[in-house]
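Undergrad: Return atomic coordinates for the entry below.
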Amino acid sequence: MRSLHLPFTNWILLCTIFCCLSSIAGGQNSNKGTDFWVGFMSHIEGVGGTRGAQMALYITSDVSTSGTVFVNGIGSSQNFNVTANTVTELTIPTGAYVDNIQAALNKGIHIVSKDPIVVFAHIYAYVISGATLVLPTNTLGKDYYVLSAQPSATETYSYSQFMVIATEDATQVEITPSALTVNGNPAGVPFTVLLNKGEVYQVQSKTDLSGSHVASTGNDSTGCKRIAVFGGTTWSPLGCIQADTGDNLYQQHYPVSTWGREYITIPFATRKRDDFKIVASENNTIININGTIINLNAGQTYSTSSSGIALHITSNNPISVAQYSITQVCDGITGDPEMILLTPVEQNIRMITMYLTTHYQIVGNYINVLIKDQFKNSFRINGAAPKSAFIPVGNTGYVYLQEKLAAGSYTLSADSGFNAIAYGFGDIESYGYSAGSNIEEVDKKIIANTSIASNITGTCVNTPIFFTISLPYATSHLVWDFGNGQTFTVDNPVTSSTAPPYIYNYVNLATNNTVIYTQPGTYIIKAIATRNGLTGCEAFDELIYNLLIEDLPKVITQPVYTMCSNEPVVNIINLIGQRPSGKYTFKGDGLIDSLFNPATAGSGPHNIEIINTSINGNCSQLIDFIINVNPAPFVDAGDEIDIDLGETAQLNAKVSGDILDFTWAADTSLSNPNSLTPIVTPTKNTLYKLYVNSENGCTAVDSVLVRVYTDLEVPNAFSPNNDGVNDTWQISGIENYPDSQVYIYNRYGEKVFYSKGYGIPWDGARNSNHPLPPATYYYVIKPNNPRIPNPLVGPVTIIY
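TA: The predicted structure follows:
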């Protein structure tokens, strides 16, 4: 039985495009994510009939955007819209399918979007399915080696295969198959094809095509065109010769320039065995696999297996490594074939978002994570520490994690770079993908530094920048273009390196070996290096690096801001002369975020620091100033006083501090407004306020209530007719009896109104909802105060 990989939802990698794919051209995060090429590779079931293969594209983004998918060779055009953090699915017409044919066909699938997107391609039929992450055009290269697998000898249409797609017209491609092709091309003998933009060329063999070489060639630097390469099989059983279950394999390949020299593999959870294949791009490549030494030349491959242990693979030259899951009949463990191109230790990320599912019989989802031991405690899954323990990988300084997760979306993050793959198994089912990687040319890149930071992607205006170029070879001629009109050419540049990578610093004494950008913006820095003794594409390398220069407003602050300890909390951003743009962090006494609390800070001078960072984090400035908190005077107007009407009372206030003066608010019942102990004779409830001024300019105020008790005066009628006169039943003096209870009954003894405290006078409505008819009602007022120990009762008439 043939097995089926998961549909798209298993491969959704909702990571921001900058954390997943960075520009190969410059080795920096310059990918715009607007242009992709992919091909509908051959499938064992073809595209006819009910079991025929189909191809779907799954597009996601962290922003809402739109775009178009073209297959010009068949006149197909499909527009699409993507809502941020959701998935859009497009079905590719079967006319784009490339059958078992080796010829140039205008069937390339071109995806163009307005904003950065992530694209997955999925080829599936009946119970045979495979998918791949699609790389943006600007991350493609010109030199590839293929990794594939042995096809089935008994299945007629089981082939090892790879596909080349041209992204520009007049693209000359040299193909050196590692095995005899179905078209009769012999192993090891190069042949050339000329492709125009959008044309694809598929190569197939009944033998494993791993190690085949595919290169874009030309007669000069302008003839070197980027190409996309996809490899895999139409269908393969993996793991044992007797297997009758398998899958098609479908993976976009990474250019040689992005390969690494160190890989650490992590076993697939639950499986008894993992298979691996390594390919070299250079002669005399010495590979160490857990102490076993292997020597490979360019295009040679080496296969190995491991049972539940991590492999530490190092090499003197860049290599590519694929990890294979074997079919279920080989080990009796739930799962089926899968091929994942691993990312080297040199390529890593700090945050990704991915999605796991249980579709199509998947019963277990897992992630494998590799990280340096010193940063393992910072690793988080949706903000929480993982449940499983990290396992050391020998003495490498790395540890790995195998974590089983339920279906759903997960964000992985850490304080340092990590590598991860996601995968799942079910009954003769499997899926897997690299969960994300910074795809950059390891030895071929431009590096920018400042005096305080290395490997920057941006900085402030007017900051001196030091540029360096790393190359895998010694160059004899170097041309710099800094994107601001400034160029520099040097012959026979000096390097201190004696082996790759060769490091060349930008040296120009006239500019102190630095470049300064005086205006904000994105600058495209280019470096063209020449390699002696070669012609065509191999003689030139153009490296591109995007540098974001940001600016921040010049902020003016007063040197000292003075306030009193009893003043309200103040937002310190409002104390700045010009509100800065971007993001802020705050430091200082009495601060919660940007809010300064003088009472918490205490009296005295307080240094406040605001670090203002530009929106993209490339530029920052320190804003600091002093907030001087003066102590406010202390004032206590005393406790509340209760008196009966006609009585007098003495206030007992207290003040302290550096007092300048104090006074009670003007009131005729006060004997002396400038005394702390005046005699008062209020005729109603009165709030007396005492104002205090200190020598340092701070003020304070406190108040005391003198409550004047009187008998309750209860009216025997009122007219709730909304004419503004006697519309409510006002009980004079009841405000001094906060615990009072007021009951109203009709002539039948039914309670029609009740209030505790009588804060809102009765308006003649039944339970404050429906107006009552004119009549005489009866009240019971319970003051609940020793001063009036007995309830008051009597009639009250409603008159309209």
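Undergrad: make it CA atoms for all contacts and neighbour counts henceforth
TA: Will do.
Undergrad: After the helix or strand harbouring Tyr263, which helix or strand is next? Please name it.
TA: Element membership for Tyr263, per DSSP states H and E: strand 260-264. Counting by DSSP H and E, the next helix or strand C-terminal to strand 260-264 is strand 274-280.
Undergrad: gap between the next helix-or-strand element following that following strand and the chain center?
TA: Following strand 274-280 in sequence order, the next helix or strand is strand 285-289 (DSSP H and E). The chain centre lies 37 Å from the centre of strand 285-289; the measure is Cα atoms, centre = their mean, to the nearest Å.
Undergrad: Let's see this one next, to set against the first:
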Amino acid sequence: MCLRISFILIILSFSAMTFAQDKSNKGKEFWLGYGYNSWFFVPDGALPPNSQELNLYLSTEAAATVTVSIPNTGWSQTLTIPANTVDASILVPKTGANDARIISEGLSNKAVHIVSDTPIVVFAHMYNTQTSGATMLIPVETYGYKYYSLNYSQSQSNSRVPYSYSTTTANAPNWHSWFYVVASEDNTRLLITPSDTTQSGMLPGQTFTVNLNKGEVYNVMGKIVNGGNQLWQASKDLTGSKVVSVPGNDGNCHPFALFSGSGGIRLCYFDGGEVMMQQAFPVQAWGTRYLTYHMLNNTNTDINDPFKNFYRIAVDDPTTAVLRNGIPLTGLTNNFYYEIVDSTGGDYITADKPIMVAQYTPGGNRCWNNSQFAYGDPEMIYLSPLEQGSKDALFYANRKTFIDFNYLNVQVKTAGIPSLKLDGNPFDPANIITHPNNPAYSVAVARITGAAGQHRLTCDSIFNATIYGLGYFESYGYNVGTFVNNLNNYTEIKNTLNTNGQIDTFTCPNTPVRLFAKLAHPATSITWKLSQVPGITPNADSVITNPVPIRIEVINGRTYYVYTLQQDFTFSSPGVYKIPVSYSATVIENCNQTEKAELTILVKPGPAADFSISNQLCLADTVRFTGTTPAGLFNYTSYLWNFDDATTQNTVNAKKRFATTGPHDVRYRVYADNGCIGDTTKTITIVNGTGPALTLNITGNRCKDSVLSFTSSIVPSANPTTWYWDFGGGQTITSTTNNIATHSYPAAGTNILVRHSATLTTGCNPDTIDVIIPVIHNNPSASFSIVTDTLCAKKPIQFLSTTTGVASWHWDFSNGTGNDVPPFFHTYNSAGPYTITMTIRDANGCGSAPVSNTITINPLPAINAGPDKVFSLGASTTLDATISNPSNYTFLWTPSTFLNSATILNPVSTPDILTTYTITATDKITFCTNKDGVIVNPVSKLFIPTAFTPNNDGKNDRWNIPGLALYPEALVTVFDRAGQKMFESKNYFNNSWNGSYGGGGILPGGVYVYIILLNDDKKQVLKGTVTLIR
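TA: A predicted model of the protein is given here:
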């Protein structure tokens, strides 16, 4: 039978689905040695030999008690360090019985031990007058089982790489390349394979074994090789030397620390000579993605000023594909490292397997020009991969010795720049640029001024950062902070009951979960050490030989094999759980081809399942259980109630009538869509008893949005303390003062359940009652239309509506209301805007929402037919009609007889009889019309009436003499019989006498004398009497 195994390849970036550990350069326990320095034995300028110091900088956020000791000599100092400060008082002994210096190749038992009662950050700095080297320390929990030394060539001190190489270097006779290892545990056994000849004569590739106990150091130094010229001498470069841990006398592998450096080195022509030291990262912490940017070597914080830096890129596997800015690197040296010697900006370095990158900065610009800028000196810094980036780093900016400029160099995603802060302050935008070869990232630089001291770098995105200090022929530098997680494995979990399809970042207590280990190597066996994890179930160890991965994933360019135990586990309480896993693989060199992993599981508090009980627990009652799980972190999908009679319910709330009195266990569980479970059990006690009857009366229109009244009654009468109504849809009312509640339903529906209960002061409560509202009606929908050809003042407008089933109508016309049933007419007497609103009510008493329509009533044309006309028979007259903007209107005169045109505003009339004309004006736009009239009277002779009756009855109220219209200059004077003037008027046709005195006082009836001067060419005078009749 053939077994076919299919792998699913998934390519991922580092994300929430792969959980690394949380180990960083912050810790409670550290080890280091007093690395070799050539100035142990030679003067430094005017200073005697051994003038250097090894200074420790102990930086802390919380108050810390720290002990620094050399355990094998008895030397010890204990410090109390206040919170948010740094202690720089420790100088490691360099003379006498406690002399911790490493002065030659071989074994030393004087390792320096640092122990704190709270996590701290530690930096070590070795300095002299013009020599300085520093390193960030990493704590023991990050130590690994395999390391490589990464140093630099000591044989090109007068060179300007890559332009020229010198064969006459001026190295001192004791400038050794070196590395040393420190044991943090007894029975540490190491296999050391130097990459070149050592001071003691060990040959390249020759592996030897070293056994160490806690606090012991083994140092390896490169052999000094002399040339024909006595100045041409240099130490062998120990780059690529390998150290692995194998089982010691106790049968166990032990982690250890490795430091690399040089007792003296020049990188380029005219460098001042420098000491280097760096604590190496274990291979398990190497990554696949690195960003670089050159150190600043200027005095004006110019981030754009190019400066040559060198880089060495170490590989664990010679087949590793390494790319610089997307272009494969070639020329692997000694099957271990690539070297970049032409970088004056920044690079993006990627690989498909783990690599480590070291950055080297020379002094001034003497590697590539003849600048005499004397600031800076050689320095080596081990960089962190992007996978180990930090969001919060505590570091120390130093001033020893003669450090004039401290530059912080940060690479961070561009999206994180707004939150990037140094000591709480943003970076100067002038010192931020886009990374030259990865536009998703930015480079930010800050000059740190002031005295030496502690600083803090924070961001909401991960960053990688270094600090570089420079002075006159002086420098130091180190990585300011990083995670140092084991990237050979990641953790993944999957909550078994997850229904949302999203990646689980945590699980919850008592929640079934699957565990997955993502391993960097295909395992030949895996041991899951579950018995070492308190709180996990099941907890039996599991050993699997030749395990089959369930899939293969590529994370950050690196291949991982995913394994699982194919069963569910639960954790008893919240917390961070560490599950030890050991696995074997043929490619593992250390510990009998076995490597340890630690799966990190985050267990957060689950849903807070709880419930309340709505009434007293009487045997005759139905007990109402209300789930009270709060909303927030979880999205709940299902519920489960378990009662002690083996019945269940799966709703958020439950009701149960118990058959017996006494205690009963009730269990309630809630299930979130991410698979987490909330679980609680309560014991209730059912007592014997029966409560009074409860009734509920509902009044009001059963209409959507109508207010209904719910009145509660209890028979026989009782004294409730609380009334409770549940109207459905999560709408409830609880009252302690009123037995009447009101509620409106926002939507129509049928068979609506209303649940009501009451709590009594004493005795069993009445049973909760359910009342069904058969229907909540939709409100009717009102509509109407307006029928008219024009919207004009004083013209009736017809209103229509096709709405049916209407019991009553209500109209609001903006100028009054009515209840007319359409169709009907309504007239607006005045022009202007009007909003007509209609509401209706149907037979169910449900009212519609108001429906409105706004119209604009247009004014009637303001036409004036002009004054009446009197003229001589046989003559003609022009009708003096007026209107504003006459071009906006059309006109029609009726009758049209005797007119020269019936469609103009001012026609000429030649009637031979008295004629009344009517003009109709029509607005060309609104089509509104209006009329006015004028009388045209042709006269053949002057007729003077002999009487009139001014009694205001509208008939003969004035003494009208129409013929005087032909004599506009005529003067009419009226006298009483005594000869007194009673009235006088010129233009009499338009100002006739109304029987008053002087236009005001009322004259009595009688006969009055008149004189009319026609003032015509004949100078005619007419005299006579007129009778005023009252």
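Undergrad: Give me the TM-score for this pair.
TA: Here the TM-score for the pair of chains, by TM-score structural alignment, normalised by the length of structure 1, is 0.62; 552 aligned residues with a Cα RMSD of 3.9 Å.
Undergrad: one step back: now the strand holding Tyr263 of structure 1: which residue numbers in structure 2?
TA: Alignment of strand 260-264 of structure 1 against structure 2: residues 287-291, by TM-score structural alignment.
Undergrad: go on, stretch 5-21 of structure 1?
TA: So stretch 5-21 of structure 1 sits over no part of structure 2, by TM-score structural alignment.
Undergrad: circling back: off-centre distance for the match of strand 260-264 of structure 1?
TA: Between the centre of stretch 287-291 of structure 2 and the centre of its chain there are 28 Å (Cα atoms, centre = their mean).
Undergrad: Also stretch 84-98 of structure 1?
TA: With Cα atoms, centre = their mean, you get 25 Å for stretch 84-98 of structure 1.
Undergrad: do stretch 381-400 of structure 1 as well
TA: 21 Å.
Undergrad: tell me how far the ends of that stretch are from each other?
TA: Taking Cα to Cα, to the nearest Å, the first and last residues of stretch 381-400 of structure 1 lie 14 Å apart.
Undergrad: now what about the strand holding Tyr263 of structure 1, what contacts it?
TA: 310-321, 342-347, 370, 442 (Cα atoms under 8 Å, 6 or more residues apart in numbering).
Undergrad: Next, the angle strand 285-289 makes with it.
TA: 10 degrees (axes from the mean of the first three to the mean of the last three Cα atoms, to 10 degrees).
Undergrad: Show me where the stretch 701-850 of structure 2 has its helices.
TA: With helices called from DSSP state H, counting those that start in this stretch, the stretch 701-850 of structure 2 shows none.
Undergrad: just the strands in it please.
TA: Per DSSP state E, counting those that start in this stretch, the stretch 701-850 of structure 2 carries strands over the ranges 707-715, 720-726, 732-735, 740-744, 749-760, 769-776, 785-787, 796-800, 806-812, 817-818, 824-827, 832-842.
Undergrad: any chance of the ones you listed in a markdown table, with distance to Glu379 of structure 2 too?
TA: Putting these into a markdown table (distance: least, Cα to Cα, whole Å) gives the following:
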| stretch | distance to Glu379 of structure 2 |
| --- | --- |
| strand 707-715 | 82 |
| strand 720-726 | 75 |
| strand 732-735 | 73 |
| strand 740-744 | 78 |
| strand 749-760 | 79 |
| strand 769-776 | 83 |
| strand 785-787 | 89 |
| strand 796-800 | 94 |
| strand 806-812 | 90 |
| strand 817-818 | 94 |
| strand 824-827 | 98 |
| strand 832-842 | 85 |
